[in-house]
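1. need a structure here:
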Amino acid sequence: MTSPSSTQPAKRIVILGGGIAGISTAYYLSHSPSLPSGSSITIIEGTDIAAAASGKSGGFLAKDWHGAATASLSAMSYELHAELAGKYGGKEKWGYRVVDTLSITTDATRKTKKQPPLPWLPHDVHSSRSLGSTKTNAQVHPGQLTKFLADQVLFKPNTSLLIGRASSLSTSASSPPTHTIRVDTKGREEEVEADVVVIAAGPWTGGLAKDLLGEKVGLRLGVEGHRAHSVVIRTKEELSAHCLFTSMTMKDGSMGEPEVYARPDGTAYICGAGDNEPLPRTAAEVSPSSDAISKLHTQSRALSPLFDPANGAEIIAEQACFLPLATRGRPLVGKVPGIEGVYVGSGLSCWGITQGPGVGKCLAELILEGKVKSADISKLAP
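-> The predicted structure is shown next:
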């Protein structure tokens, strides 16, 4: 029997963005039996794979913490994370594991006789409650996962990575149309032709859409960036498999809400301290605020003495990334109206790692089969 993929014309697919959404789309396209023989996949990325939030976010996964518009996508994608980890050894390769999640309130200005819920927390935890268990919460190291999936794509024939920024897009009058993308690769221009274009450029999606598709479409695909800061600290003692959402009152009365994700590699990822710094042109130009980083260190050391270098802790990273926020308040996943062969997967906010594989699978189904079967993304249409 002849397979459908051998009878369909080959597709030239270009994906703009090397983060979790773009790489997951490339992965599920390249591994689909519906991909026509001879098809090519080109990933165009301005800096490097996982250079932005997909490499510097916390990697917390939640199955059922989502609103109606993204509930189906998130639950499906959460299961994909478990499936990928089981298939490729994610526990060893990108730190996949299920976790328990707590909400805790600390107050250094008031004494309490309560015992802390975890041995590595201080004695000023005034309250704690469970937010999720190992049945619905997990974690990954997002950069390691994204780079691993990229490797599963780029070893295949007719796949490539082009480092550069797409500067313009022109569309032929033929049916179906051919899209020609001009790419600036460090001062040298290249042209890439495509039958299918996927815009998955995280917080740069809105600006890129304006450049490539015009002001009107760009506004419709509005995605902006919000800078968030994080530190990664290696502790001398091992931490339990917990993620913490905190509300802290410091000794001087100041407040903080850092999130803490203990990782199986012996480090803790601690994030918070967002601001409205303008989005730079590329991920390579993102840098953290020294004040925000200092605040995170102060909060982390107040939260647990294990995070203090005086007690043997090692600071591994001090960093920032921009979360992609869709201006309409929910992600953009699907066909771009009025332009044949152009799709978008972006605006996933803080849930990019949870939802990334699901976005990739849904877009692969839509591109190759004409409809999405794995999740209900009807409320996410651009």
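
2. please count neighbours and contacts with C-alpha atoms only from this point.
-> Noted.

3. what secondary structure does residue 261 sit in?
-> Assigned with DSSP: H, G, I helix; E, B strand; the rest coil, residue 261 falls in the strand class.

4. quick check: it touching residue 58?
-> Yes: under the criterion of Cα atoms under 8 Å, residue 261 makes contact with residue 58 at 6.9 Å.

5. need the overlap of contacts for the two.
-> Counting by Cα atoms under 8 Å, 6 or more residues apart in numbering, the common neighbours of residue 261 and residue 58 are 269-270.

6. residue 375 contacts residue 76, correct?
-> Yes: Residue 375 lies in contact with residue 76 (Cα under 8 Å); the separation is 6.5 Å.

7. looking at these two, which is more packed in?
-> In terms of neighbours (other Cα atoms under 10 Å), residue 76 is the more surrounded of residue 375 and residue 76; the figures are 21 against 18.

8. to compare with the earlier structure, here is another sequence to fold:
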Amino acid sequence: MTTIIVGGGIIGLSTAFYLATSASALSASTRIIIIDSSQHLFTSASGRAAGFLNRSWFDRPSASLAELSFVLHQELAEIYGGKTRWGYRPSQAWSAGKRRRHNTDEEYRQVTEERLRKQREGAETADPTFSHHRGANSDEEKVSTEEAEPPDWIFCDEEKTFLIAGPHECAQINPYQLCEFLLEQCISKGVEVLYPYRLDSLTTKEDGSIDNAVLSDLLDQVEQTVTNVKNVVIAAGVWTGSVFKSLFPDAKYIPAISPLAGYSMTFVSPLVRFTGHKPVSDTSATFGPPAEGNSDSGIPTQQLHPGHDTNKMRDACFVRSSGSDAWLPELFSRSNGEIYIAGLNEQGFHPALGTMAPSSHFESHGLVVDEIELSPHDDSNTNNFNIMQSVAQELLGPDITVLRKSVCLRPVTPGGEPIIGEVPPSYVNGTKGVYICAGHGPWGITLSLGSGKVIAELIMDGKVRSADISQLAVA
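-> Below is the predicted model:
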């Protein structure tokens, strides 16, 4: 039995991972193939997302899936060393008051120096069982609402900043690194990963079950036929509708999934000790995946970023902005000291399937590979990034260093809920064994593991046991 998964992002990888590790798959002759039309994996939402996890900020249709997925993230991190491998940390979420603007850069620097002094003093004298902001030794500590203090790397009105979620319901990861881990695990378990490839067509038997699939190697322009195919999972993010329509042009149903472009920037702050890769040297927008894994910044870490220890709980800040801003900044601190800012969104990105054009270059694990340019609207990109950087300097101070600029394409549905389940055969000319797992919007990383697990259960056992996804079914 062969299962083909269209989409090599975090949803497709999670599906393959749980398929490959399920008891039913281990006891059966199972072949799993992931195909992706991009030359480089994780160049869209999976590699560029913030990586903030939450278990409870969901409406009823997704609530059970979110709970399952959050627990799976915890379990995976515990079993496979996620703290080290993909930066898993419990997190706290804050509603941050209107940002406090200082009149001059010097005023920012004076406040920064005072905060650094308090950090040093706190690390020497604080009781480690009290608050993670005062020298806690463990990121597993539970901080009560009364004890918690707003993060000291953001300039905001502390009197109007309050905790909205604690570490029991929030966590932070680096999604690109989690994708790399899942990819390694899938390959080690025999999953075939083919890219850039495209699923061109399916043939069916008389009873409607899938028989064969024709794949195209997009580099060599060579076709191959895969036999004994039983299931096809379309987990292609914003391209899910295009893939579906190309396979079933006469279908009575097309999944309504559209792209929402989210701009983001990643910074280093003097208030947070940085242990990651080398900062970029220019200010042009880059559209490749994060350059993770290179710890040589070219500058002594302690000299450049003397801030607090990165072995602490993470913080997410949702800023209540006002005035001329048309967006609400969201900031997330990561385990390596990066600060990721997002919240500026734009409609209008409609990249064709498999046609992302190479641009300049970026470094990833020491290798120079092509960047991906997602939009021809360079003026719009430049303006949006300039706006974002200006706001970041107000929130983080003028001495921040830009590491990365990126656009993340989130697959969104009209109702805001993902589509997860088998496509009724009547929708696709009687074809059986076609599944959709897409449309997760801004919560793709949080819901990824749970989504993969329930699809794996549905394929292998014919029903879902781990969560209630009845309201997410293909309509």
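
9. show me where the stretch 151-300 of structure 2 has helices.
-> Secondary structure of the stretch 151-300 of structure 2 (DSSP state H, counting those that start in this stretch): helices at 175-188, 240-247.

10. mind putting the ones you listed into TSV with mean neighbour count and distance to residue 198 of structure 2?
-> Shown next, in TSV, are the helices of the stretch 151-300 of structure 2 (neighbours: other Cα atoms under 10 Å; distance: least, Cα to Cα, whole Å):
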stretch	mean neighbour count	distance to residue 198 of structure 2
helix 175-188	20	19
helix 240-247	19	9
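
11. who wins for proximity to residue 444 of structure 2 among those?
-> Proximity to residue 444 of structure 2 (Cα to Cα) singles out helix 175-188 among those, at 10.1 Å.

12. in structure 1, which residues correspond to that closest one?
-> Residues 142-155 of structure 1 are matched to helix 175-188 of structure 2 when aligned by TM-score structural alignment.

13. starting at the chain centroid, how far to the matching stretch?
-> Mean-position distance between stretch 142-155 of structure 1 and its chain equals 13 Å (Cα atoms, centre = their mean, to the nearest Å).

14. now do stretch 438-453 of structure 2
-> Relative to its parent chain, stretch 438-453 of structure 2 has a centroid offset of 9 Å by Cα atoms, centre = their mean.

15. which part of structure 1 lines up with that stretch?
-> With TM-score structural alignment as the criterion, stretch 438-453 of structure 2 aligns to 346-361.

16. tell me the SS of the closest residue to residue 375 of structure 2 other than its chain neighbours?
-> In space, and not counting its chain neighbours, residue 375 of structure 2 is closest to residue 349: 6.4 Å by Cα to Cα, 6 or more residues apart in numbering. At residue 349 of structure 2 the chain is in coil, as set by three-state DSSP.

17. does residue 349 of structure 2 touch residue 373 like I think?
-> No: using Cα under 8 Å, residue 349 of structure 2 makes no contact with residue 373, being 11.0 Å away.

18. which of these two has more residues huddled nearby?
-> Set residue 349 of structure 2 next to residue 373 and count neighbours by other Cα under 10 Å: residue 373 wins out with 20 against 15.

19. wouldn't the more buried one be in contact with residue 358 here?
-> Yes: applying Cα under 8 Å, one finds residue 373 of structure 2 in contact with residue 358, separated by 6.3 Å.

20. measure how buried residue 105 of structure 1 is and give me the count.
-> Residues lying near residue 105 of structure 1 (other Cα under 10 Å) number 17.

21. overlap in contacts, residue 375 and residue 76 of structure 1.
-> Residues touching both residue 375 of structure 1 and residue 76 by Cα under 8 Å, 6+ apart: none at all.

22. ok, back up a step: next, format the helices of the stretch 151-300 of structure 2 as JSON lines and append distance to residue 450 of structure 2.
-> JSON lines is the format used below for the helices of the stretch 151-300 of structure 2 (distance: least, Cα to Cα, whole Å):
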{"stretch": "helix 175-188", "distance to residue 450 of structure 2": "14"}
{"stretch": "helix 240-247", "distance to residue 450 of structure 2": "19"}
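
23. relative to residue 23 of structure 2, which of the ones you listed is closest?
-> Closest to residue 23 of structure 2 of those is helix 175-188 (Cα to Cα; 15.4 Å).

24. for that closest one, give me the average deviation versus structure 1.
-> By mean Cα distance after the TM-score superposition for structure 1, the fitted helix 175-188 of structure 2 averages 0.8 Å away from its aligned residues in structure 1.

25. strands of the stretch 151-300 of structure 2, residue ranges please.
-> Taking DSSP state E, counting those that start in this stretch, the strands of the stretch 151-300 of structure 2 run over residues 162-165, 170-172, 192-194, 197-204, 210-217, 222-226, 229-234, 258-268.

26. return the mean post-superposition distance for the fifth one against structure 1.
-> What it means is strand 210-217 of structure 2. The superposed strand 210-217 of structure 2 is, by mean Cα distance after the TM-score superposition for structure 1, a mean 2.7 Å from where its aligned residues fall in structure 1.

27. can you tell me how far the residue minimising distance to the centre of structure 2 sits from residue 149 of structure 2?
-> Central residue of structure 2 (Cα atoms, centre = their mean): residue 49, 3.6 Å from the mean position. As judged by Cα to Cα, to the nearest Å, residue 49 of structure 2 and residue 149 of structure 2 stand 26 Å apart.

28. ok, now residue 117 of structure 2?
-> The gap separating residue 117 of structure 2 from residue 149 of structure 2 is 17 Å, by Cα to Cα.

29. neighbour count: those two, which is higher?
-> Shown here are residue 117 of structure 2 and residue 149; by other Cα under 10 Å, residue 149 has more neighbours (18 against 12).

30. now the more buried one: which helix or strand?
-> In this assignment (DSSP states H and E), residue 149 of structure 2 forms part of neither any helix nor any strand.

31. where along the stretch 251-382 of structure 1 do the helices fall?
-> 290-303, 352-369.

32. now, of those helices, which is deepest in the fold?
-> Of all these, helix 352-369 has the most neighbours on average by mean count of other Cα atoms under 10 Å, namely a mean of 26.

33. wait, which of the helices of the stretch 251-382 of structure 1 is closest to residue 124 of structure 1?
-> Closest of the helices of the stretch 251-382 of structure 1 to residue 124 of structure 1 is helix 290-303, at 8.9 Å (criterion: Cα to Cα).

34. the closest one corresponds to what range in structure 2?
-> The aligned range for helix 290-303 of structure 1 is 382-395, by TM-score structural alignment.
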